[in-house]
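Enquirer: Sharing a model that was predicted from the sequence below.
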Amino acid sequence: MHWSYPATELWLGGSIVFAATVLEFLGLPAPGRPLLVIAGAEAAIGNKEILFLTLVAGVGAAVGDAPWYFLGRYGGARVLHFYCKLTLGSRSCVANTERFFHRFGILTLLFSKFLPGVRLFAPPFAGSTGYPLSSFFCLDLLGGFLWAGSLVLSGSILGPHISWALKGQWVWVFTFVPVVVFFLGRLVKRMIKGPAENAFLFKPHPQPSGPSVTGSKETMI
């Protein structure tokens, strides 16, 4: 990808970023984050609008999260089991998600994308615990913009210093090696901490007056 060319390539690159981000937030091994950093670096080098990349990736993240919200809300334990296996989630991921939702409620969606384990389970958790679609969509979209903007801005700042990594075969290494390392780390964590499908989920009841929630626990199995 070379972002210093006119609008056609910018839209093409944006489409690639959008697709990779959607796939990543669906739980698949796609290089959404590395591509955002690279795109931000190329945008800095090519003097293109960074806002476009932030909007595209933020919407992509929300699109990828949406199916898991609905499946968490309507799918029941069997769907959550499937999601846990698909994403290689661990018990600690579920515990951390429970803790953040218990403390911050639906506002967790504003920063959950910065926390790998919590990011995995925030959408189905919000769905299974009955948070309204409107609240989920607005906060998840805003959280997506914050997440994407931070990565694109990081790439923009680092652009002049990592331009060598954007040439030739280095760009493929920089794009896909982090994905492999990340998923291997997730697999090891699942083996050590135990599978997420064996964990207990907290069942909060949303309070309209604030982010705190109360409720009881029920098992996913």
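Expert: Here it is on my side, so go on.
Enquirer: Every contact and neighbour count from this point should use C-alpha atoms.
Expert: Fine.
Enquirer: Run through the residues that contact the closest residue to Phe52 other than its chain neighbours.
Expert: Of all residues not flanking Phe52 in the chain, Gly14 sits nearest, at 7.9 Å (Cα to Cα, 6 or more residues apart in numbering). Under the criterion of Cα atoms under 8 Å, 6 or more residues apart in numbering, the contact list for Gly14 reads 52-53, 56.
Enquirer: how close does Gly14 sit to Val56?
Expert: Going from Gly14 to Val56 by Cα to Cα, to the nearest Å gives 7 Å.
Enquirer: circling back to that earlier point, out of the contacts of Gly14, which is nearest to Trp68?
Expert: The closest of those to Trp68 turns out to be Val56 (Cα to Cα; 19.8 Å).
Enquirer: Please state the offset of the helix or strand that closest one falls within from the chain centre?
Expert: Secondary structure from DSSP states H and E places Val56 in helix 50-74. Centroid separation for helix 50-74 versus its chain: 8 Å, with Cα atoms, centre = their mean, to the nearest Å.
Enquirer: ok, structure two:
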Amino acid sequence: MEFVTFLIDFVLHVDKYLEAFVQTYGLWVYGLLFLVIFVETGVVVMPFLPGDSLLFVVGAMCGVGLMSYPLSVGLLLAAAILGNQSNYAIGRRIGPRVFQWDNSRFFNKNAFDQAHAFYERYGGITIVAARFMPFLRTFAPFVAGVAQMTRTRFALYDLLGGTLWVGGIITVGYFFGNFPWVKLHLDKIIWAMILVPGLVILWGAWRSRSRGAGTNS
């Protein structure tokens, strides 16, 4: 319970934690950030780690000179791409056996099924779109591996999606993250980053189900 409380506080106040880490450990912060992004995108049981908010805060810190913009973008882009490649490789290795897993503390089968349905409907572009959707971005490369998507095609979408996600959000944070209004309402912005993509997914699933029901009737 204490870990869950700490995790929620870390996600909502990642700016304070990251700034303290930078001031205390200096360049080691880049290693920590690489690890967080790699694990969040590369380990299918770790979808709860901060991604969008972390990148935004990194951009804001680059904007005030606490961190290097080119180093942050390059390093975290590498982490995002390698994480997806790892997740994809795990999916290819495990294959159809995953469909026999049950809900557990570390695996949400409903979330996996939603990612699978989304992937089946929209194909490879899911790899790009899922980058901007918490939870879904952790499962999408795994599902691509399970579905035996060709490695070359996956790598292309992985590179495109990773570049847009890492480069885009860090750049937005760089230019806008230090506005007084943004800093004052950062916790609300982080909640929006988490909830809005989820609502979009639910709305899309509802629309798809409604159309399916209409067709069947």
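Expert: Everything's here; your move. Computed from a predicted model, the values in this text were never measured in an experiment.
Enquirer: before we move on, back to that, compare the contacts of Gly14 of structure 1 and tell me which is most surrounded.
Expert: Leu53 (28 neighbours; other Cα atoms under 10 Å).
Enquirer: Leaving out chain neighbours, which residue sits closest to it?
Expert: Take Leu53 of structure 1 and drop its neighbours on the chain: the residue closest to it by Cα to Cα, 6+ apart is Gly14, 6.3 Å away.
Enquirer: counterpart of that neighbour in structure 2?
Expert: Matched by TM-score structural alignment, Gly14 of structure 1 corresponds to Tyr30 in structure 2.
Enquirer: following the helix or strand hosting its match, which helix or strand shows up next?
Expert: Element membership for Tyr30 of structure 2, per DSSP H and E: helix 28-42. Proceeding N to C from helix 28-42 of structure 2, the next assigned helix or strand is helix 52-63, under DSSP H and E.
Enquirer: distance from that following helix to structure 1 after superposition?
Expert: Superposing on structure 1 and averaging over aligned pairs (mean Cα distance after the TM-score superposition for structure 1), helix 52-63 of structure 2 comes out at 1.0 Å.
Enquirer: for Pro134 of structure 2, helix, strand, or coil?
Expert: With DSSP: H, G, I helix; E, B strand; the rest coil as the basis, Pro134 of structure 2 sits in coil.
Enquirer: now it: how far from Phe176 of structure 2?
Expert: 21 Å.
Enquirer: More neighbours: which of the two?
Expert: For Pro134 of structure 2 and Phe176, the more surrounded residue by other Cα under 10 Å is Pro134, and the numbers stand at 23 against 17.
Enquirer: right, and that one touches Gly51 too?
Expert: Yes: contact criterion Cα atoms under 8 Å: Pro134 of structure 2 and Gly51 qualify, at 7.5 Å.
Enquirer: Go through structure 2 and flag its longest helix.
Expert: Longest helix in structure 2 by number of residues (criterion: DSSP state H): helix 186-216.
Enquirer: which strands and helices sit next to it?
Expert: In this structure, helix 186-216 of structure 2 makes packing contacts with helix 2-12, helix 52-63, judged by 3 or more Cα pairs under 8 Å, 6 or more residues apart in numbering; DSSP states H and E.
Enquirer: So for the shortest one, what gets flagged as buried?
Expert: Buried residues in helix 2-12 of structure 2, counting neighbours by 16 or more other Cα atoms under 10 Å, are found at 7, 10-12.
Enquirer: Rebuild these as a markdown table, extending it with distance to Ala130 of structure 2.
Expert: Shown next, in a markdown table, are the buried residues of helix 2-12 of structure 2 (distance: Cα to Cα, whole Å):
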| residue | distance to Ala130 of structure 2 |
| --- | --- |
| Leu7 | 22 |
| Phe10 | 23 |
| Val11 | 20 |
| Leu12 | 21 |
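Enquirer: now, among the residues you listed, which is nearest to Trp101 of structure 2?
Expert: The closest of the buried residues of helix 2-12 of structure 2, once distances to Trp101 of structure 2 are taken by Cα to Cα, is Leu7, at 25.8 Å.
Enquirer: ok, now which ones touch that closest one?
Expert: Taking Cα under 8 Å, 6+ apart, one finds nothing in contact with Leu7 of structure 2.
Enquirer: Fine, thanks again, bye for now.
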